[in-house]
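Peer 1: sequence and computational prediction follow.
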Amino acid sequence: MFAEERQSMIAEMVSDLSRVTVNELAARFDITPETVRRDLSVLELSRHLRRVHGGAVAIDRLSMSEPSLEERQTQRHDEKARIAAAALDMIPASTTGSIILDSGTTTELLADRLLDWTPANGGDQLLVITNALPIAYKLAANEAISLQILGGRVRGLTRAIVGTRTTQQLDAMRPDIAFVGANGVAADFGFSTPDSVEAAVKTAIVRSARRVVALADSSKLDQETLVRFAALSDIDALITDAPPSPKLAAALTAADVEVVIA
């Protein structure tokens, strides 16, 4: 087998499995560990993967890797839609209440379902607070919803409103339910996101709400990104689309987190 052909296969394996080890690749291709390391160096230079101790990981599994909002809107749409539908069931239909919608593609799908929200009884109200420009734009079309958008600066990559002003406003609030997104959910590290300023806002959201519901599709499970914004015990419920791994499931149970499979 030519080196180029082998390297192409290694790149495909890393993309499919997210992580490979030197020993696995040496056994798979019947080559020495030194040859594997040379292949990984070539692939890292061409940005097909990132070398780590003992092997390599996919580029999109790096702690600061963060696709744009447009990229994420095309990823795992069906799974996120099911999660959003399950989240909608957690919003009381016949009472006056308040919720926070964090920025993110899954919370935006939840906002899509709120476009048809109407009060079950006359006088019932729903206040939606958000730091996401796309969510605010959509929900402004529903006159039955009271909408409050948080102030601060806009982070272009995610269209999220962030900064000290944002967190200060959240510190003065006590909404009924917060729906928060995450880039990683891990047994030991908790809930995380790649960007520190968005992490600060997420932490403030978690701290502010009476009940916190995390929305994370199964590709986020057992993943760690750069900044932890909440421990598992800070979250009341996790809605995802597939059962967590045994290790994560045990940690969620120990932290008294309700897991909802959508």
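Peer 2: Now that the structure is in, tell me what you want to look at.
Peer 1: only C-alpha atoms from now on, for both contacts and neighbour counts.
Peer 2: OK.
Peer 1: wait, what's in contact with the closest residue to residue 187 other than its chain neighbours?
Peer 2: In space, and not counting its chain neighbours, residue 187 is closest to residue 248: 4.8 Å by C-alpha to C-alpha, 6 or more residues apart in numbering. When contacts are counted by C-alpha atoms under 8 Å, 6 or more residues apart in numbering, residue 248 touches 186-187, 221-222.
Peer 1: pull the residues that contact the longest helix seen in the chain.
Peer 2: Ordering each helix of the chain by length in residues (DSSP state H) puts helix 3-17 first. Helix 3-17 has contacts (C-alpha under 8 Å, 6+ apart) with 20, 25, 29, 39-40, 43, 48-49, 56-58.
Peer 1: repeat that for 10 Å
Peer 2: 18-21, 25, 28-29, 35-36, 38-40, 42-44, 47-50, 55-61 (C-alpha atoms under 10 Å, 6 or more residues apart in numbering).
Peer 1: which of those count as buried?
Peer 2: Taking 16 or more other C-alpha atoms under 10 Å as the criterion, what is buried in the contacts of helix 3-17 is 18-21, 25, 36, 39-40, 43-44, 48-50, 55-59, 61.
Peer 1: buried residues of the helix or strand harbouring residue 204, list them for me.
Peer 2: Following DSSP states H and E, one finds residue 204 within helix 196-208. For helix 196-208, the neighbour count (16+ other C-alpha under 10 Å) marks 197-208 as buried.
Peer 1: quick check, nearest of the residues you listed to residue 72?
Peer 2: residue 198 (16.3 Å; C-alpha to C-alpha).
Peer 1: which ones are touching that closest one?
Peer 2: The contact partners of residue 198, by C-alpha under 10 Å, 6+ apart, come to 102-103, 155, 158, 160-163, 167, 204, 227, 229.
Peer 1: next up, a structure to set beside the first:
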Amino acid sequence: MYAEERRRQIASLTAVEGRVNVTELAERFEVTAETIRRDLAVLDREGIVHRVHGGAVASQTFQTTEFSLDTRFRSASAAKSAIARTALDQLPAVGGSIFLDAGTSVTALANLITEQPRAREWSIVTNSLVTALNLANAGLTEVQLLGGSVRAITQAVVGDTALRTLALMRGDVAFIGTNALTLDHGLSTADPQEAAIKAAMVTNAHKVVVLCDSTKLGNDYLVSFAGINDIDVVITDEGAPETFIEALREREIDVIIAH
């Protein structure tokens, strides 16, 4: 595991548990205590956690930092691939309609959809330039790219035109990515325009499936776009804290662990 990925998981664990211990983290990630102390020092400088004697506690600030599309694709790539494969089981029946947002895990799912025998029979709506191009290049004909402005950092289409179009649509299943997921504030992201598109997809879908790798659990971003009660299914990876999984299931959310 790369240091960046380990630090993201440590940040998530700290957010979920409230406090983490150097010794326990060293055992969990099979590294030395000194390596964990360096990780915590980096996270503390970035304002993600607060160092305390023997470990760290969660920061209460809302995050606003966004990363480039390339960086997001490389982050937790193995987990995202596993999550995307697992999400195939949530696809609707033949002839169904699908919303795909601009999340990188959702993009990974879209690539797998192109390999499915029934792919050409689904009606797919997306606000992701990458996803729309990939689906079209694979020969899928029932693909609609929402119109509007394009955010360069995520290559996502946003704005009033896209929202007006979505208001007229209904999806059997919405596959939604998120920057963060907490029990109190639900799903959140950094940009209000992308949040608005995600919220519209959630509102207008019969079933909402969230693709969320474990490094995002317990974190909070600036703009909330859906509450816990709006979610039907969460697909995450084996790094997800058991306490968080149990809390979601207690709220009648179907949590699926991708392997």
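Peer 2: All right, it came through fine. Everything numeric here is computed off the predicted structure, so don't read it as measured data.
Peer 1: one step back: just put the contacts of residue 198 of structure 1 in JSON lines and tack on secondary structure and distance to residue 84 of structure 1.
Peer 2: Listed next are the contacts of residue 198 of structure 1 as JSON lines, based on DSSP: H, G, I helix; E, B strand; the rest coil; distance: C-alpha to C-alpha, whole Å:
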{"residue": "102", "secondary structure": "coil", "distance to residue 84 of structure 1": "13"}
{"residue": "103", "secondary structure": "coil", "distance to residue 84 of structure 1": "13"}
{"residue": "155", "secondary structure": "strand", "distance to residue 84 of structure 1": "23"}
{"residue": "158", "secondary structure": "coil", "distance to residue 84 of structure 1": "19"}
{"residue": "160", "secondary structure": "strand", "distance to residue 84 of structure 1": "19"}
{"residue": "161", "secondary structure": "strand", "distance to residue 84 of structure 1": "21"}
{"residue": "162", "secondary structure": "strand", "distance to residue 84 of structure 1": "23"}
{"residue": "163", "secondary structure": "coil", "distance to residue 84 of structure 1": "27"}
{"residue": "167", "secondary structure": "helix", "distance to residue 84 of structure 1": "25"}
{"residue": "204", "secondary structure": "helix", "distance to residue 84 of structure 1": "22"}
{"residue": "227", "secondary structure": "strand", "distance to residue 84 of structure 1": "24"}
{"residue": "229", "secondary structure": "strand", "distance to residue 84 of structure 1": "21"}
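Peer 1: make a PyMOL selection of the buried ones in the residues you listed.
Peer 2: The PyMOL selection below is limited to those of the contacts of residue 198 of structure 1 classed as buried (16+ other C-alpha under 10 Å):
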select buried, resi 102+103+158+160+161+162+163+167+204+227+229
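Peer 1: please, where are all the helices along the stretch 51-200 of structure 2?
Peer 2: Using DSSP state H, counting those that start in this stretch, the helices of the stretch 51-200 of structure 2 run over residues 69-74, 77-87, 104-113, 129-137, 160-167, 192-203.
Peer 1: the shortest one vs structure 1, average distance?
Peer 2: Put plainly, it is helix 69-74 of structure 2. Relative to the matching residues in structure 1, helix 69-74 of structure 2 has an average distance of 0.8 Å after the fit, by mean C-alpha distance after the TM-score superposition for structure 1.
Peer 1: so residue 210 of structure 2 is in contact with residue 177, correct?
Peer 2: Yes. Using C-alpha atoms under 10 Å, residue 210 of structure 2 is in contact with residue 177, at 5.9 Å.
Peer 1: mutual contacts of the two, please.
Peer 2: Taking C-alpha under 10 Å, 6+ apart as the contact rule, residue 210 of structure 2 and residue 177 both touch 105-106, 187.
Peer 1: of these - the most surrounded one?
Peer 2: The residue in these with the most neighbours, by other C-alpha atoms under 10 Å, is residue 187 (31 neighbours).
Peer 1: give the equivalent position in structure 2 for the residue nearest to residue 187 of structure 1.
Peer 2: Matched to structure 2 by TM-score structural alignment, residue 248 of structure 1 sits across from residue 244.
Peer 1: can you count the residues close to residue 81 of structure 1?
Peer 2: Residue 81 of structure 1: 22 neighbours (other C-alpha under 10 Å).
Peer 1: cool, the one 4 residues further on as well?
Peer 2: Neighbourhood size, residue 85 of structure 1 [other C-alpha under 10 Å]: 16.
Peer 1: ok so, going back, next, the angle from the helix holding residue 204 of structure 1 to helix 164-171.
Peer 2: Counting by axes from the mean of the first three to the mean of the last three C-alpha atoms, to 10 degrees, helix 196-208 of structure 1 points 10 degrees away from the direction of helix 164-171.
Peer 1: residues in structure 2 aligned with stretch 198-218 of structure 1?
Peer 2: Using TM-score structural alignment, stretch 198-218 of structure 1 pairs with 194-214 in structure 2.
Peer 1: and the end-to-end length of the matching stretch?
Peer 2: Stretch 194-214 of structure 2 has an end-to-end distance of 21 Å (criterion: C-alpha to C-alpha, to the nearest Å).
Peer 1: aligned counterpart of residue 146 of structure 2 in structure 1, please.
Peer 2: Mapped onto structure 1 by TM-score structural alignment, residue 146 of structure 2 lines up with residue 150.
Peer 1: now do the same contact list for the residue lying closest to that match once chain neighbours are set aside.
Peer 2: When the adjacent residues along the chain are set aside, residue 150 of structure 1 lies closest to residue 131, with 5.2 Å between them (C-alpha to C-alpha, 6+ apart). By C-alpha under 10 Å, 6+ apart, the residues touching residue 131 of structure 1 are 100-104, 148-154, 159-162, 166, 201-202, 205.
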